[in-house]
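>>> generate coordinates for the sequence data below:
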Amino acid sequence: MSTSTFSQQDRAQSRTGEEQKTAQRSPRKAAFASWIGSAVEYYDFFIYGTAAALVFGKIFFPSFDPVTATVAAFATFGVGYVTRPIGAVLLGHIGDKYGRKKVLTFTLLLMGISTFMVGLLPTYGQIGIAAPISLVVLRMLQGLSAAGEQAGANSMTLEHAPAHRRAFFTSFTLSGTQAGLILATLIYLPISALPEDQLLAWGWRIPFFLSAIVVAVGMWVRRTLPETPAFNEEEKSHTQAKLPVAVLLRDYKANLVRVIFAALISVVSTIFSVFTLSYAVNTVHIPRATMLTVLVLANVIALAAIPAFAMLSDRIGRKPVFVFGALGSAFLIWPYMWALSHANIPLIFVLGLLLSGVVYSAANGIWPSLYGEMFNTRVRLSGMAIGTQIGFALGGFAPTISAAILRPGIDGWVPVAVFVTITSVISAVSVLTAKETFRTPMNELGKL
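Next comes the predicted model:
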């Protein structure tokens, strides 16, 4: 055999070895790419909400009275949800027809540009009515991006993951959520301590500019991430759906409805992080710093609890872990709100960390694999995006509903606890009606 032949064989073996290493790295890279994207999304989400509460009413709506200006500022925060269903349909179609990587590159870039440009916006005093209009437009673009980011990241990670560890790898999307909230809190603490004139003049812009660093890292990771094997097979066989949403509505209506109702578990999160914060501080008069500490510590605990529950679901199944998280949250909301109403600080810490940091993480950590495994590769991104965005939007109104049903007196929180319990039970029942999929091969997921 000639030297040339040996050389060709060596090169071929080398290429094969490199391809195998790349294939082995892909689950980790996909998980890290998902973690980064989710961290960016929720970092941006938190800093925008904080800026809306502290700054935007004063610099974008200065001609209004203070109360109306605050309401208007929070309205700009809310319009992000208007474009989410639109983004879910549009980006779901692109991701299922043209690839997950294209969607993830687009969503991260759009979120990064939109957030950075908020930091560049002139104020009302500089350009008049064009300032709040520009703010609304950029917030709507953020909502469009967020609609496809999480579903795209979950689909990418799920389809790269080893068959026996799909929940563990997809859980990194939700770990990124916690990291984004923690990072935003740590950055805003020194910014919010600035004198008000400096905060309004330039300080509020810094967190928006800093998001560019995280976006740049995320773009670098996603640029080198290969498309998923499952989608590549669809593309090679030319079996992608021409209209994924039409196929989804025709063949997967039941699972789409399951995801919508299962996603109501997000009510626990919005009640814990938004409503109970307001109730504790404004009604019970617990110090704000105390409640913020509970929120931060709960997120820190969740960083460990989420992947732990995901690993458990890879061993015993998705349904028992999710249902434990949903029903456990339905139970724990009662003693937690009782502790809040009585300003029992030690119990608030113990029950708050147990509710949000541990038990809720059981459902929160495994829904990316649970929902994604309900759909075939042809419609997975569309099914996850549309289902979760509708469910999350309903969950997003939970603080408003809770504020409306809150009653005077020390037991006035009871209707809120009932509301959380009902939505959590609905979520658990929805999942109980689904098939168990933790041992189902990728090519058999969502088979009709």
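>>> okay, CA-based contacts and neighbour counts for the rest of this
Fine.
>>> find the nearest non-adjacent residue to Phe309, please.
Nearest residue to Phe309, sequence neighbours excluded (C-alpha to C-alpha, 6 or more residues apart in numbering): Ala362, at 5.4 Å.
>>> count the neighbours of the one you found for me.
When counting by other C-alpha atoms under 10 Å, one arrives at 30 neighbours for Ala362.
>>> go on, the one 4 residues further on?
Summarising burial for Ile366: neighbours were counted as other C-alpha under 10 Å, giving 33.
>>> so who does it touch?
Ala167, Phe168, Thr170, Ser171, Ile306, Phe309, Ala310, Ser313, Arg318, Val321, Phe322 (C-alpha atoms under 8 Å, 6 or more residues apart in numbering).
>>> and this one, please, so the two structures can be compared:
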Amino acid sequence: MTDTRRQARRAGIAALVGTTLEWYDFLIYGTAAALVLNKLFFPAISPMAGTLATFATYAVGFLARPLGGIVLGNLGDRLGRKTMLMLTIVLMGVATALIGVLPTYETVGVWAPVLLIVLRLVQGFGAGGEYAGAVVLSVEHGDQRRRGLAAAWAPAGFALATLLATGIYQLFLLLPDEQFRQWGWRVPFLLGIVMLAIGYFVRTGVAESPAFEKAQRAEETKVSLFSALRQQPRSFLVVVGARFAENGFAYLFPVFAVAFLTRELHLAESLGLTAVIIASAVQVAGVPLFAWLSDRWGRRPVYAAGAIASALWIVPFFLLLETREPVAVIVAFVVGLGICYPAMLAPQAAWFAELFETRNRLAGFGFAREIGSVLAGGFLPLIATSLLAWSGHWWSVAAYMALLTVLTLIALAAGPETRRRDIESADEHATVTPRTQEATTKAAARQ
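Model prediction:
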């Protein structure tokens, strides 16, 4: 194996591990919020109000993500992708582990939710730069003709994280209820330190990307904090808009829907978690498939198909949940989370990286993506729960998801197709040809 291919493989594995940790952090909190944190940190209010308060602290973590995206992204554009990624994985891993040792409301009163919010902010800040950095490093190291597949390592980490987070909680739910509330819920958070150690070790062996080193030699890395927004406003807005449906559905299925099953339909917590586990296993296989299709057919067609399919599935999804039949519930999650959703997630990674030039790729990608995270996924459980409380029926949630899908389709129509774009060229309209690919590979091999 050549050094170029070896580095591409290492960058991909580093992206997989880091993104798994990022999403594990957020999903483990979302699952805990749906099942136990409302009782431990907000016990003095009603169950519905406690759930709303817990989902509000969930949303707080997203408020710090745009700040992390622009600050850490700018750091990555100035000092290197690898430097930034070493920092983000430490921030997220430590914050997640500390949540696992937090005292509850019963022990320290109001300081319990305050400390929880602080750690959520640290989590969000680190996560703001993690995904973009992981994708950019993979894309810049990968084969330019197969960037969709090269970028698929990071979104596959989302599926793996969902599998891990939900599976681990499913395991600890086997404990007696009293033991789960006393200490069982803490262990999944403490396991974040294990992934931190693995991720840090893997990333030490990854070299800086050829595209960044080329830009650095040309002194193109001397950029200001908001240069991506000023120089490429269209790309920035396209990324924000494209996130609405993708990120909304990312948290509707494994977070809100699990709470809906337990609180509204009074089904066992284990059923929702089992459905998410099975759907996530399907999603692990779906991500590389849809990434490969985006290399053949284009990023936008695959992305749009996933958004439309997700929106069309939302009504059958809730109807299947209302049957209360385990098989029907599992089918609902498998189709929604395992098949429709990854058709958006997979092509998105490469597309967002390709929309920006090398000198401001990480900051532009990271900042725009996390603004979309705040507007879509960060408040999704809170908004969906509020809509359900207001209307008394899931139709309001379905209508809200349809609105998010329309916004995403508008963004997709406004953005360019980029699968043949040469991401190392200063000309954003340059395309990849066999000759340019051969030259890129030879240049990387000489370094």
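>>> the second structure: which residue goes with the residue nearest to Phe309 of the first structure?
Per TM-score structural alignment, the equivalent position to Ala362 of the first structure in the second structure is Ala343.
>>> circling back: can you tell me the SS state at the residue nearest to Phe309 of the first structure?
Assigned by DSSP: H, G, I helix; E, B strand; the rest coil, the conformation of Ala362 of the first structure is helix.
>>> against Thr276 of the first structure, how distant is it?
21 Å (C-alpha to C-alpha, to the nearest Å).
>>> does the closest residue to Ile422 of the first structure other than its chain neighbours belong to a helix or a strand, and which?
Using C-alpha to C-alpha, 6+ apart and skipping residues adjacent in sequence, the residue nearest Ile422 of the first structure is Ala330, 7.7 Å away. Using DSSP states H and E, Ala330 of the first structure falls within helix 318-341.
>>> give me the mean distance between that helix and the second structure.
With mean C-alpha distance after the TM-score superposition for the first structure, helix 318-341 of the first structure departs from the second structure by a mean of 1.9 Å once superposed.
>>> packing partners for that helix?
For helix 318-341 of the first structure, the helices and strands in contact under the criterion 3 or more C-alpha pairs under 8 Å, 6 or more residues apart in numbering; DSSP states H and E are helix 288-316, helix 345-352, helix 360-372, helix 414-432.
>>> now with 10 Å?
Counting contacts by 3 or more C-alpha pairs under 10 Å, 6 or more residues apart in numbering; DSSP states H and E, helix 318-341 of the first structure packs against helix 253-262, helix 266-270, helix 276-278, helix 288-316, helix 345-352, helix 360-372, helix 414-432.
>>> just name the most buried of these.
helix 360-372 (a mean of 29; mean count of other C-alpha atoms under 10 Å).
>>> check the fit of that one onto the second structure and give the mean distance.
So helix 360-372 of the first structure averages 0.9 Å relative to the second structure (mean C-alpha distance after the TM-score superposition for the first structure).
>>> give me the distance between that helix and the centre of its chain.
11 Å (C-alpha atoms, centre = their mean, to the nearest Å).
>>> okay, the angle between that helix and helix 318-341?
Here the directions of helix 360-372 of the first structure and helix 318-341 differ by 140 degrees (axes from the mean of the first three to the mean of the last three C-alpha atoms, to 10 degrees).
>>> right, and the helix or strand after helix 360-372 of the first structure?
Next element after helix 360-372 of the first structure (DSSP H and E): helix 380-396.
>>> name the next helix or strand downstream of that following helix, please.
That would be, after helix 380-396 of the first structure and using DSSP H and E, helix 398-405.
>>> and Gly93 of the second structure, what does it touch?
Shown here is Gly93 of the second structure, whose contacts under the criterion C-alpha atoms under 10 Å, 6 or more residues apart in numbering are 18, 21-22, 24-25, 123, 126, 189-197, 199-200.
>>> same thing but 8 Å
Neighbours of Gly93 of the second structure in contact, by C-alpha under 8 Å, 6+ apart: Leu21, Asp25, Gly192, Ile193, Met195, Leu196.
>>> now name the helix or strand holding the aligned partner of it in the first structure.
Applying TM-score structural alignment, one finds that Gly93 of the second structure aligns to Gly112 in the first structure. In the assignment (DSSP H and E), Gly112 of the first structure maps to helix 100-120.
>>> one step back: I'd say the residue nearest to Ile422 of the first structure and Ile426 touch.
No - using C-alpha atoms under 8 Å, Ala330 of the first structure makes no contact with Ile426, being 10.3 Å away.
>>> measure the aligned partner of Arg315 of the first structure in the second structure to Thr440 of the second structure for me?
Taking TM-score structural alignment, the alignment pairs Arg315 of the first structure with Arg296 from the second structure. Per C-alpha to C-alpha, Arg296 of the second structure is found 21 Å from Thr440 of the second structure.
>>> show me what contacts Ile371 of the second structure?
Counting by C-alpha under 8 Å, 6+ apart, Ile371 of the second structure makes contact with Arg65, Pro66, Val240.
>>> ok, 6 Å please
Applying C-alpha atoms under 6 Å, 6 or more residues apart in numbering to Ile371 of the second structure gives the contacts Pro66.
>>> repeat for Tyr24 of the second structure
Going by C-alpha under 6 Å, 6+ apart, Tyr24 of the second structure touches Ala161, Ala165.
>>> report the separation between whatever residue of the first structure lines up with Leu252 of the second structure and Tyr42 of the first structure.
Aligning on TM-score structural alignment places Leu252 of the second structure opposite Ile271 in the first structure. Separation of Ile271 of the first structure from Tyr42 of the first structure (C-alpha to C-alpha) stands at 17 Å.
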